[in-house]
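Asker: structure for the following, please:
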Amino acid sequence: MALATGIGSMPGTDFAESIRIVLDTVGGLPHVPELPGRGVHAGMIGRTLSLLSGLEADLQPDGWRVGVGEGTDVRRARSLLAHDLDLAEEIAEGHTGPVKIQVTGPLTLAATVERPRGDKMLADHGARREISESLAEGLRDHVADVRRRFGQADLVVQVDEPAIAAVLDGGIPTASGWSRHRSVHPPEADALLRNVVEAIVAGGARPVVHSCAPDVPVELLAGAGFTAISFDLSLVRPDDIWAETFERGVDLWFGVVPSTDTAGVSDKDLVGRVRTFLDRFGFDVDEHADRLVITPTCGLAGASPQWAGRALELAAAAAERLEG
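Answerer: Take a look at the predicted model:
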């Protein structure tokens, strides 16, 4: 059967309330939510930097920077993550089936985080490799910790890469804003992603990748070893590469529920969009339903609390209807 889940972030600051909403609405594939409303240390970048191994980070006036020693913000990020996992373990006690956690991928980290002397880590080949390896090593410990907490669950690790298309196309601005960083070529991008994928698999978890950007590099992501691609359906072209990738065994997670408050959305309409996409390639939805997941288009941090709950309800209803 098809499943539904959230991408990651939720509005507000009450983690216990958020995880309960997640379990009540998308309990077949719940995710451990991120609540960036609590501050930068609770967002996707800060939370992921708290996992790095051998590479300390701190928050500077112009953003996150590595190699300048451990700061109070990254310590706060570690504390919040541990607190959230403690609550999730308690509230979801006895949960069986999959559970999803999220981390920021190495390409987006490199495009966002600065080197000790300024400018993005993206600017330096060695720095890009260093942050990928540090993330992979930190993930080994993180995956082991989460697996221990959810002993009866199958762990899914979603790697968020919102900046991947811009990184590959040379679209990330330099610190001056007058030029762009050079593009990262696919073979190097593959190696950086593969470090992370292999760490996830070694921990006994399933690697999934999410990008809500246009021009998702489907072939690159599938080649790096991800078992599913999560994407915003409204931003992709139904090229044959999607069909070829699906036939190779990579599952598709359809982002169709608006991530901000929107009136007049029905689960029937959402299912129609998914069916139209699959019908183009001749795939029978009923035959492949167990390889499909319905999600919001992106994180829900910018939604009202009411819409965040409604969005997850719509995703769950669409997943159920998908087989009808």
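Asker: contacts, neighbours, all on C-alpha from now
Answerer: OK.
Asker: ok, which stretches of the stretch 51-200 of the chain are strands?
Answerer: In the stretch 51-200 of the chain, the strands defined using DSSP state E, counting those that start in this stretch lie at 57-60, 63-66, 97-104, 153-160.
Asker: and of these, who's closest to residue 113?
Answerer: Minimum separation from residue 113 across those (CA to CA) falls at strand 63-66, 5.3 Å.
Asker: buried set for that closest one?
Answerer: Burial within strand 63-66, assessed by neighbour count using 16 or more other CA atoms under 10 Å, is assigned to 64, 65, 66.
Asker: one step back: switch the strands of the stretch 51-200 of the chain over to JSON lines; also include distance to residue 243.
Answerer: Below are the strands of the stretch 51-200 of the chain laid out as JSON lines (distance: least, CA to CA, whole Å):
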{"stretch": "strand 57-60", "distance to residue 243": "41"}
{"stretch": "strand 63-66", "distance to residue 243": "39"}
{"stretch": "strand 97-104", "distance to residue 243": "25"}
{"stretch": "strand 153-160", "distance to residue 243": "22"}
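Asker: which of the ones you listed sits closest to residue 33?
Answerer: Of all those, it is strand 97-104 that lies closest to residue 33, at 7.8 Å by CA to CA.
Asker: thinking again about what came up before, quick check, nearest of the buried residues of strand 63-66 to residue 95?
Answerer: For the buried residues of strand 63-66, the nearest to residue 95 is residue 64 (35.3 Å; CA to CA).
Asker: this one next, for a side-by-side:
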Amino acid sequence: MTASAWPWPVGAATGIGSLPGTDIAEAQRIVLGELPALPHLPELPARGPGADLIGRTGGLLVELPVELYAARWRVAPRPGRDLRRARDLMERDLDQLAEQAEEYAGPVKVQAAGPYTLAAGIDLPIGGRMLRDPGAVRDLTGSLAEGLRAHLAAVARRLPRASVLLQLDEPSLPTVLAGRVPTESGFGTYRPVPQPDAADLLRTVVEAVGVPVVVHCCAPDVPLELIRSAGAAGVALDLALVKDLDPLGEAIDAGLGLLAGAAPATPPPGGRAPTSAQVADRVRKLWDRLGFPRRRLPEQVVVTPACGLAGATPQHVRAVLAACRDAGRRLAED
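Answerer: Sure, this is the predicted structure:
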């Protein structure tokens, strides 16, 4: 692997984040074994509350405790058992990462929910999602930025030779921008958030953390220009959901890195994981349709599964991660 202008090696592959099961030691072994150029900290939502995307990131917030109430996360009056559980799980995960990757000297990726997915997923104490109150969303964003800065410093202390890359998961961002997030009654929706406001808050987090940031959104209508203008180094998306190539081409031309979700997160019924040749060919075809020179592809693009792998079998996980890794190597050798 050679150097790149982007915060990953040429021909790299990585995972999106989640894996099946509850054994963090085994999950971390799989990631380090299958994705040696850009490993990530696995997320295991099957462990229950506090291991899910919202609870896991909620545990990182500063001076904004959260708790579970009626199976939803909400702002709590004081830290309690649910918050302790989320923090204990994260601490265990970081300890396992340090134990297995202490001498690792390349880039490593960690994931957290972005501000708008959090705002759509955490309730106010009085009811309703935080998204309904722009002031609460600003407070949440500041708390998240401070918490992520401390979290990334903790990762860096445990892996002193590595460089850290942050992935902000924003699956709710398109629905927030479009005003399609339902209210608690289900009969209405929250007001759409203007793109400039969303870009400002996303930029607050990107600038605060002090490491390169990738924004992941495995939904249609990924707001690519917003993500680029917020200062992200890259975007992670599902290639199967890309319908309009022009915005993607403009973002890539402007220097945005691409984590290309090119392998299905679950196999088709009765089917198998794709081969590395099939995955590489899918990325290559997209790149050629965009009209960029092939030599830029393995530098600017990281090969990934289409989304998280929490719903896959362990066999599919290993096959998909290996196919992505070898596809990245194929693209580097073109």
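Asker: ok so, going back, got the buried residues of strand 63-66 of structure 1 as JSON lines, with distance to residue 90 of structure 1 columns?
Answerer: JSON lines is the format used below for the buried residues of strand 63-66 of structure 1 (distance: CA to CA, whole Å):
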{"residue": "64", "distance to residue 90 of structure 1": "31"}
{"residue": "65", "distance to residue 90 of structure 1": "34"}
{"residue": "66", "distance to residue 90 of structure 1": "33"}
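Asker: any idea how far residue 332 of structure 2 is from residue 295 of structure 2?
Answerer: Distance from residue 295 of structure 2 to residue 332 of structure 2, counting by CA to CA, to the nearest Å: 8 Å.
Asker: which of these two has more neighbours?
Answerer: Neighbour comparison, residue 295 of structure 2 and residue 332: the larger count goes to residue 332, with 19 against 12 (by other CA atoms under 10 Å).
Asker: wasn't the more buried one part of a helix?
Answerer: Yes - assessed by DSSP: H, G, I helix; E, B strand; the rest coil, residue 332 of structure 2 belongs to a helix.
Asker: contacts only, for it.
Answerer: When contacts are counted by CA atoms under 8 Å, 6 or more residues apart in numbering, residue 332 of structure 2 is found next to 10, 11, 298.
Asker: kindly present these as TSV, with separate columns for neighbour count, distance to residue 326 of structure 2 and secondary structure.
Answerer: Shown next, in TSV, are those (neighbours: other CA atoms under 10 Å; distance: CA to CA, whole Å; DSSP: H, G, I helix; E, B strand; the rest coil):
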residue	neighbour count	distance to residue 326 of structure 2	secondary structure
10	25	12	coil
11	27	9	coil
298	25	12	helix
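Asker: aligned to residue 27 of structure 2, what sits in structure 1?
Answerer: Here residue 27 of structure 2 is matched to residue 18 in structure 1, going by TM-score structural alignment.
Asker: list the contacts for that match?
Answerer: Taking CA under 8 Å, 6+ apart as the test, what residue 18 of structure 1 contacts is 10, 33.
Asker: now do the SS call for it.
Answerer: Going by three-state DSSP: residue 18 of structure 1 is helix.
Asker: ok, back up a step: pick the most deeply packed of the strands of the stretch 51-200 of structure 1.
Answerer: Ranked by mean neighbour count under mean count of other CA atoms under 10 Å, these are led by strand 153-160, which reaches a mean of 22.
Asker: what's that one aligned against in structure 2?
Answerer: Against structure 2, strand 153-160 of structure 1 falls on residues 162-169 (TM-score structural alignment).
Asker: what is the nearest of the contacts of residue 332 of structure 2 to residue 145 of structure 2?
Answerer: Checking those against residue 145 of structure 2 by CA to CA gives residue 10 as the nearest, at 29.3 Å.
Asker: ok, the closest one touching residue 295?
Answerer: No - contact criterion CA atoms under 8 Å: residue 10 of structure 2 and residue 295 do not qualify, at 10.3 Å.
Asker: how near is residue 333 of structure 2 to residue 63 of structure 2?
Answerer: Taking CA to CA, one finds residue 333 of structure 2 at 49 Å from residue 63 of structure 2.
Asker: and these two? which has more neighbours close in?
Answerer: Of the pair residue 333 of structure 2 and residue 63, residue 63 is the one with more neighbours under other CA under 10 Å, namely 14 against 11.
Asker: counterpart of that one in structure 1?
Answerer: Aligned counterpart of residue 63 of structure 2 in structure 1: residue 54 (TM-score structural alignment).
Asker: wait, isn't that match in contact with residue 134?
Answerer: Yes - with contact defined as CA under 8 Å, residue 54 of structure 1 reaches residue 134; the gap is 6.4 Å.
Asker: element containing the equivalent of residue 258 of structure 2 over in structure 1, please.
Answerer: Superposed on structure 1 with TM-score structural alignment, residue 258 of structure 2 falls opposite residue 252. In the assignment (DSSP states H and E), residue 252 of structure 1 maps to strand 251-257.
Asker: what's the mean deviation for that strand versus structure 2?
Answerer: Its aligned residues in structure 2 lie a mean 0.7 Å from strand 251-257 of structure 1 after superposition (mean CA distance after the TM-score superposition for structure 1).
Asker: what about that strand, distance to the chain center?
Answerer: 12 Å (CA atoms, centre = their mean, to the nearest Å).
Asker: nothing else from me, thank you.
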